[in-house]
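Undergrad: dropping a prediction and its sequence here:
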Amino acid sequence: MSDPSNTLAWLDQPHTGETVTYRDCAGQSHKLPVRYPRVTAVTQAQGREIAPHLFWCSFALDGFHFCDRIDLYSIIEPGKQALLIDTGHYDLCGMTFLDDLLAQTGTPWETVDVFLTHLHDDHTGNVPYCLHQGARGLMRGACDPYDPRNVQAFLQETGAAAVQDTALDAFVAMLLGKDNPLYEALPTVREVDAGDSLDYGGYHLEVLETPGHTFEHRCLLEPERGILFAGDHIIVATPGVMQFQRDQQLLRRYLESLHMLRNSGLRTVYLSHHEALSSTDDIVRLIDRIATTYEKPLEKTRAIVAEQGPVTIYATAAASCRHLPGGLAGLANGMRSRRVATTFGYLEYLADTGWARRHTADDGALVYEKAN
């Protein structure tokens, strides 16, 4: 792992507005922007050893739109080395709980590695703090650096540009990595893919490529113990696979990986926003429940395409929102972007599985119709 100090300059960009201040291992002061000022957190578990060398921290959240808790896991060989699986976010759970976790095990920051299941900020927000305290480096799945042309392609291909709904671009840009150096090919960052493995504290962890919640999502599997560190791949939530580019086959790959995990004999799954699942039956039930949640929106999408096709992604999203006050246009920019991006995923799934066919209109929008 490369020396993180070689690439820390990106952590020290000036910020405007309210900030959080902390000191690094050399006593220098640093600032981070406040992202979620209305969120409050209550510690539910602080560095609890739930299995040999496996530690759990948990926080109940109030005022965070996306979830009501955050659960973080670490594998620590006291005094020797540690693997943090995601970092949390300073607005959601603070930062110093990480110092407390390492202090209670006598483990120096210089022996700490960080594995990021994906790049949403509730999982990566404390990365600057970790690096400034001396963590060795980061691991994450492969992803493309931010490119504004991808945002414009999304607007054009979904049909949003044709109806001049350019207000989506800021949210889409954020989710495609704008102003997030973790998407860049930094020496600090090591890409991990299926087939890679990690060994910490007697755990042999295999990296699983699990796109769906995000394109770069990765899980860690301990096959001998039947343990999965699931990140947000297995999550108790409404359907949320958002697709931003054509031909990613994101929903198909997501459902296929869920089916694989369902039949793999898992005994314990550690989730990021839910209590751990500690029986195969509970794991199978939750995976089945997640898969089932996609049946209704896919059937609704099929009906819209059958009735209105050829139809764009944006027009399909609008038709699916007719029951809402104000329809699609009445949704806030972020929620409207999500609705269009999830519709993109549904339509690509129908094309990937042969139910629909896709072509490109003269204005660059993707258009879908029933295949037969």
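TA: Yep, it's here. Residues are numbered from 1 along each chain as shown.
Undergrad: CA only for contacts and neighbour counts going forward, please
TA: Noted.
Undergrad: can you point me to the longest helix in this protein?
TA: helix 333-352 (DSSP state H).
Undergrad: okay, buried residues for it please.
TA: 333, 336-352 (16 or more other Cα atoms under 10 Å).
Undergrad: for the stretch 101-250 of the chain, what spans make up the strands?
TA: 112-115, 137-140, 189-191, 197-200, 203-209, 218-222, 227-231 (DSSP state E, counting those that start in this stretch).
Undergrad: gap between the fifth one and the chain center?
TA: Right, the one you point to is strand 203-209. Relative to the chain's own centre, strand 203-209 is displaced by 18 Å; criterion: Cα atoms, centre = their mean, to the nearest Å.
Undergrad: let's bring in a second one:
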Amino acid sequence: MSRPDWFQVAVAGPDAFLIAEPGHVNSYLLLGDELALLYDTGMGIGDIHEQVRRLTRLPLLVVNSHHHFDHRGGNASLAWHAEDIAVHADGAALHTDPAPREWLEAYAHIAHDMRKQYEEFRALDTGGFFLTDSRVEVRPVPELADWRIEAVRPTRLLREGDVLDLGGRRLKVLHTPGHSPDGICLWEPETGLLLAGDTLISGTFFAHVPGADVAAFADSTRRLGELPVTTALLGHNLRHRESADFVDRVAEAFAAVRDGRTCPYASTDMFGVPVRRHDFDGFAVLTAPCGTDH
């Protein structure tokens, strides 16, 4: 599907680009001297390959932060062009299924509601706050009757400590389970850049879905908090860029949730699934209701 206006493309740092589906998923393109790296491929609603080729003609390495459909939706458009599609070894078997029709239909409904809510918010915003502009606009939702997210077999398995050499820049693979067992972040020690996927997001952390683990989330975010992060690039929401202070606050929040030091209340996630919601300054953690084991 060629929908170039679905994406928001912006500079995210030196030789780094945000390729966002605003309000949905943030993917990132990093350029080395010899190789480009695309971290996550988004929803598959638009052709992310087309966007990448507008930015670089370098050979391409695709890395999925984890196996969830919204982060590998563009894999099919890149399968014939990428040098490799790389995932954590724990996620290899989790990439074998296409997105079921009921999930696609549910998300399409959510996307339409998100656009409607954004329009209502923007109408209020123009009354004086001016937090929104065209750079962060949640896009109108195109016709999604032909939307598919196909299973694409990974061609490379990554493990903790692997180094991805792009020529002139090197990124280290960090295994960061919590949101999912196969979660990985990419860390560039020379610049302090952290590609965080869903291990860090500026919204609601899904710690209640199958495969999620609050204790693992706490360990992973604590580990990220110990790094000298200068810039963290996040996997979701309009606020895609954060600093070390945010990483520290997320780590402290997950430790509090793990240790029972919060006051959660009953709520639902965006799909209507019952959760316990733990609110913090600028984000929330969703966990499974009591008696539910994930």
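TA: Noted; the coordinates are in hand. Fair warning: this is a prediction, and the values are worked out from it, not measured in the lab.
Undergrad: quantify their similarity with the TM-score.
TA: Superposed pair, TM-score by TM-score structural alignment, normalised by the length of the second structure: 0.64. Supporting alignment: 232 aligned residues with a Cα RMSD of 3.9 Å.
Undergrad: before we move on, the earlier item: now distance to residue 253 of the first structure too, for the strands of the stretch 101-250 of the first structure, in CSV please.
TA: As requested, the strands of the stretch 101-250 of the first structure are exported to CSV (distance: least, Cα to Cα, whole Å):
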stretch, distance to residue 253 of the first structure
strand 112-115, 22
strand 137-140, 19
strand 189-191, 20
strand 197-200, 21
strand 203-209, 10
strand 218-222, 13
strand 227-231, 16
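Undergrad: what comes up buried for stretch 195-206 of the first structure?
TA: Neighbour-count burial for stretch 195-206 of the first structure [16+ other Cα under 10 Å]: 200-201, 203-206.
Undergrad: over to stretch 239-246 of the first structure?
TA: Per 16+ other Cα under 10 Å, stretch 239-246 of the first structure contains these buried residues: 239-245.
Undergrad: kindly report the same for stretch 26-37 of the second structure.
TA: 26-32, 35-37.
Undergrad: which residues touch it?
TA: Residues from elsewhere that reach stretch 26-37 of the second structure (Cα atoms under 8 Å, 6 or more residues apart in numbering): 15-20, 38-42, 52, 56, 58-63, 166-169, 195, 234-237, 240.
Undergrad: so which of those residues belong to helices?
TA: Those of those lying in helices (DSSP H): residue 52.
Undergrad: of the contacts of stretch 26-37 of the second structure, grab the buried ones for PyMOL.
TA: Buried members of these can be picked out in PyMOL with the line below, counting by 16+ other Cα under 10 Å:
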select buried, resi 16+17+18+19+20+38+39+40+41+42+52+58+59+60+61+62+63+166+169+195+234+235+236+237+240
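Undergrad: on that earlier part again, going by distance to residue 357 of the first structure, which of the buried residues of stretch 239-246 of the first structure wins?
TA: residue 245 (16.5 Å; Cα to Cα).
Undergrad: what sits against the closest one?
TA: 150, 153-154.
Undergrad: quick one: contacts for the closest residue to residue 300 of the first structure other than its chain neighbours?
TA: Computed as Cα to Cα, 6 or more residues apart in numbering, the closest residue to residue 300 of the first structure that is not its neighbour in sequence is residue 320, at 7.3 Å. By Cα under 8 Å, 6+ apart, residue 320 of the first structure lies in contact with 300-301, 304.
Undergrad: got the residues you listed as a markdown table, with distance to residue 263 of the first structure columns?
TA: Converted to a markdown table, the contacts of residue 320 of the first structure look like this (distance: Cα to Cα, whole Å):
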| residue | distance to residue 263 of the first structure |
| --- | --- |
| 300 | 28 |
| 301 | 28 |
| 304 | 33 |
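Undergrad: any of those residues buried? List them.
TA: Those of those that meet the buried threshold are 301, 304, by 16+ other Cα under 10 Å.
Undergrad: ok, of the contacts of residue 320 of the first structure, which one's closest to residue 213 of the first structure?
TA: Of these, the one sitting nearest to residue 213 of the first structure (Cα to Cα) turns out to be residue 301, at 19.7 Å.
Undergrad: any idea which residue is closest to the centre of the second structure?
TA: The structure's the second structure has its C-alpha centroid closest to residue 235; by Cα atoms, centre = their mean the separation is 2.5 Å.
Undergrad: wait, that residue touches residue 204, no?
TA: No - applying Cα atoms under 8 Å as the test, residue 235 of the second structure and residue 204 come out as separate, 11.4 Å apart.
Undergrad: now for the two: what residues contact both?
TA: By Cα under 8 Å, 6+ apart, no residue touches both residue 235 of the second structure and residue 204.
Undergrad: what sits against the closest residue in space to residue 278 of the second structure that isn't next to it in sequence?
TA: Computed as Cα to Cα, 6+ apart, the closest residue to residue 278 of the second structure that is not its neighbour in sequence is residue 264, at 4.6 Å. Counting by Cα under 8 Å, 6+ apart, residue 264 of the second structure touches 276-279.
Undergrad: only the buried subset of those, as a PyMOL command please.
TA: Command for PyMOL that selects the buried part of those, burial taken from 16+ other Cα under 10 Å:
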select buried, resi 276+277+278+279
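Undergrad: with secondary structure added, can I get the contacts of residue 264 of the second structure in JSON lines?
TA: JSON lines is the format used below for the contacts of residue 264 of the second structure (DSSP: H, G, I helix; E, B strand; the rest coil):
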{"residue": "276", "secondary structure": "strand"}
{"residue": "277", "secondary structure": "strand"}
{"residue": "278", "secondary structure": "strand"}
{"residue": "279", "secondary structure": "strand"}
